[in-house]
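1. Predicted model and sequence follow; I will ask about them next.
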Amino acid sequence: MRSYQYRAHSERHRTERIGWLRAAVLGANDGIISTASLVAGVAAANASHANIMTTAVAGLVAGAMSMAAGEFVSVYSQADTEKADLERERQELAADGEAEHRELTAIYVHRGLEPELANHVATQLMAHDALGAHARDELGISEALSARPLQAAMASALSFAVGAAMPLAVVALAPAHSLLVWTVVSAACLLALLGTIAALVGGTPIVKSALRVTFWGTLAMVVTAGVGALFGAVV
């Protein structure tokens, strides 16, 4: 009889990065757009260089803290929902395992397995890890995609600070008379770079990602600068 040796599958997929990647891209994108837009708005309103620098620094600190708090709260809510669903599933398995077995079998039949094979697969998976099988195939909860509040909060805060530091550096180094142009152009370039990096990490089309991020970020800066110029005040 032929014997088989099974080894753990070591291939890594991009979905494993989705938790921190989403938070990091969102944070960096917001950091660049928010800070650059603030700078564009106050620069268009003819504010002093000191006021522009103060606004940029305040925007960096406030934005990073806001991103961290917002991500933590929202992702923690998702984690609480997942825990509640898993607890209810655990109770249902304890109360009526046969019904849960039939439910899992029906899921596999719906996905294309023959009823007999679906029943066999459900039996084996539930014998190995009943709650894990239902979490994955009934609830759609997996280890790679599960909510991680602290990870999301830290990634968002750090990436926002890094993104916001770029326009802040422009304010410190660019000539005062052309600060608005330097801010918008440099931020647009940074957004294009961010879109490219996100596409490479996530395995998505580079040009489409870069254009999307750059377009909406530049639009935000132009609108904010327009408001600043219109009202002649710090926005």
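-> All right, it came through fine. Residues are numbered from 1 along each chain as shown.
2. drop to CA atoms for contacts and neighbour counts, all remaining ones
-> Fine.
3. which residues in the chain form strands?
-> Applying DSSP state E to the chain gives no strands.
4. which secondary structure elements does the helix ranked longest in it contact?
-> Longest helix in the chain, counting residues (DSSP state H): helix 49-95. Packing partners of helix 49-95 (3 or more Cα pairs under 8 Å, 6 or more residues apart in numbering; DSSP states H and E): helix 18-44, helix 115-137, helix 149-173.
5. try 6 Å this time
-> The contact analysis (3 or more Cα pairs under 6 Å, 6 or more residues apart in numbering; DSSP states H and E) places helix 49-95 against helix 149-173.
6. by how many degrees do the helix it packs on and helix 18-44 diverge?
-> 30 degrees (axes from the mean of the first three to the mean of the last three Cα atoms, to 10 degrees).
7. returning to what we had before: okay, angle between the longest helix of the chain and helix 149-173 too, please.
-> Between helix 49-95 and helix 149-173, the angle comes out at 170 degrees (the same axes, to 10 degrees).
8. Tell me how far helix 49-95 lies from the chain's centre.
-> When C-alpha coordinates are averaged (Cα atoms, centre = their mean, to the nearest Å), helix 49-95 and its chain have centres 11 Å apart.
9. do the same with stretch 168-175
-> On Cα atoms, centre = their mean, the centre of stretch 168-175 falls 29 Å from that of its chain.
10. who touches that stretch?
-> Residues outside stretch 168-175 that contact it (Cα atoms under 6 Å, 6 or more residues apart in numbering) are residue 56.
11. for stretch 58-68, same thing?
-> Here stretch 58-68 has contacts from 35, 153, 156, 157, 160, 161, 164, using Cα under 6 Å, 6+ apart.
12. Who wins on neighbours among these?
-> In terms of neighbour count, residue 156 stands highest of the contacts of stretch 58-68 at 34 neighbours, by other Cα atoms under 10 Å.
13. check contacts around that residue.
-> 23, 24, 27, 67, 68.
14. Show me which of these is closest to residue 138.
-> The closest of these to residue 138 turns out to be residue 23 (Cα to Cα; 26.3 Å).
15. Got another one to weigh against that:
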Amino acid sequence: MPTDKARRQQLRQEHRPENIARRLQQPPEPRRLSDLVLGAIDGCITTFAIVCGAYGAGFPSSVVVVMGIANLIADGFSMAVSNYEAVGAEQHFFESARRTEEQHIELVPEGEREEIRQIFAAKGFRGESLELIVNTVTSDRRLWVDTMLQEEYGLSRVFPNAFASAWWTFIAFVVVGLIPLTPFLFSGLTQTQEFVGSALLAGVVFIAIGLVKGVVNRTARLRSAFRTFLLGGGAAALAFCVGYLLRQAFNF
């Protein structure tokens, strides 16, 4: 870990005028972490929940494999499509809001200027400074619209690629979701050994995902790992209980 002195020196270097200018000129890139984490957690939970439910119900290993892989592909595709549609809907809303603001500026420019004035007055600007900001923003139509979208709607001009979001969600869902099924793909293990192996692998996956989230988001790693482990473990325990109760109720 870098010392405070080294970290301070690094920050000073990053905040030199030329480095700031270079950084601001680069368009911000949408983060893929949320897509990967969402797909990985849901994939592992979905598969391990099937494992727990089938084991609790007393189903044979072949049923676990068939149900697990079928649900993995189907649910992964469904989740990818949902993510694609969600990103697309957000982009459509952004474009609709942009058209609305452009129309308002065209029809009632003074009213829109007043909105800009009140927005920056709420930030603490007064007098000549406030009027200078209002005149600067409203002199550039694109800046004017972008400012209204950000301040009034809370919208950003940067969107993830809908196809890429769907693709990475699907890949993370399937790849990570396969891990709890791997013990059932090996012959020579008893069903109890398969279940225990699946549980251990799922636990490792949940902890690993939590640690990655903690590192990337710069939050407490152990707390993040523990929360993710509880989330996955809770869903699996619920599935096991449902399977066991149904087995007892219907004498599977």
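-> Arrived safely. The structure presented is a predicted model; accordingly, all values stated were derived computationally and were not measured.
16. quick revisit: for the contacts of residue 156 of structure 1, pick the one with the most neighbours.
-> For those, the largest number of neighbours (other Cα under 10 Å) sits with residue 27, at 30 neighbours.
17. Against residue 155 of structure 2, how distant is the equivalent of that residue over in structure 2?
-> Under the alignment (TM-score structural alignment), residue 27 of structure 1 maps onto residue 39 of structure 2. Taking Cα to Cα, to the nearest Å as the measure, residue 39 of structure 2 and residue 155 of structure 2 are separated by 25 Å.
18. now swap in residue 87 of structure 2 and tell me
-> Counting by Cα to Cα - residue 87 of structure 2 and residue 155 of structure 2 are separated by 13 Å.
19. how close does the residue nearest the centre of structure 2 sit to residue 44 of structure 2?
-> The centre of structure 2 sits closest to residue 34, judged by Cα atoms, centre = their mean, with a distance of 2.4 Å. Distance of residue 34 of structure 2 to residue 44 of structure 2, given as Cα to Cα: 15 Å.
20. nearest spatial neighbour of the alignment partner in structure 1 of residue 170 of structure 2, skipping sequence neighbours?
-> Matched by TM-score structural alignment, residue 170 of structure 2 corresponds to residue 157 in structure 1. Spatial nearest neighbour of residue 157 of structure 1, chain neighbours left out: residue 64 (4.5 Å); criterion: Cα to Cα, 6 or more residues apart in numbering.
21. What's the match for that neighbour in structure 2?
-> By TM-score structural alignment, residue 64 of structure 1 lines up with residue 76.
22. same deal with residue 123 of structure 1?
-> Residue 123 of structure 1 maps onto residue 135 in structure 2, by TM-score structural alignment.
23. next one: residue 228 of structure 1
-> Under the alignment (TM-score structural alignment), residue 228 of structure 1 pairs with residue 243 in structure 2.
24. I'd say that match and residue 57 touch.
-> Yes. Under the criterion of Cα atoms under 6 Å, residue 243 of structure 2 makes contact with residue 57 at 4.5 Å.
25. quick one: buried residues of stretch 162-178 of structure 1?
-> For stretch 162-178 of structure 1, a neighbour-count test (16 or more other Cα atoms under 10 Å) marks 162, 163, 164, 165, 166, 167, 168, 170, 171 as buried.
26. Name the nearest residue to the residue mapped onto residue 135 of structure 1 from structure 2, sequence neighbours excluded.
-> Under the alignment by TM-score structural alignment, residue 135 of structure 1 pairs with residue 149 in structure 2. The shortest distance from residue 149 of structure 2 to any non-neighbouring residue, by Cα to Cα, 6+ apart, is to residue 155 (5.5 Å).
27. what does residue 78 of structure 1 give?
-> residue 147 (6.3 Å).
28. For residue 16 of structure 1, see how far away the one you found is.
-> 12 Å.
29. got the end-to-end distance for stretch 52-64 of structure 2?
-> Start-to-end, stretch 52-64 of structure 2 (Cα to Cα) is 9 Å.
30. What range does that stretch cover in structure 1?
-> So stretch 52-64 of structure 2 sits over residues 40-52 in structure 1, by TM-score structural alignment.
31. One more: stretch 105-112 of structure 2?
-> The alignment places stretch 105-112 of structure 2 over residues 93-100 of structure 1 (TM-score structural alignment).
32. Now find how far off-centre the matching stretch is within its chain.
-> Distance of stretch 93-100 of structure 1 from the chain centroid (Cα atoms, centre = their mean) equals 36 Å.
33. want to throw the buried residues of stretch 162-178 of structure 1 into a markdown table with distance to residue 115 of structure 1?
-> Output for those, formatted as a markdown table (distance: Cα to Cα, whole Å):
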| residue | distance to residue 115 of structure 1 |
| --- | --- |
| 162 | 54 |
| 163 | 53 |
| 164 | 56 |
| 165 | 58 |
| 166 | 58 |
| 167 | 60 |
| 168 | 62 |
| 170 | 64 |
| 171 | 66 |
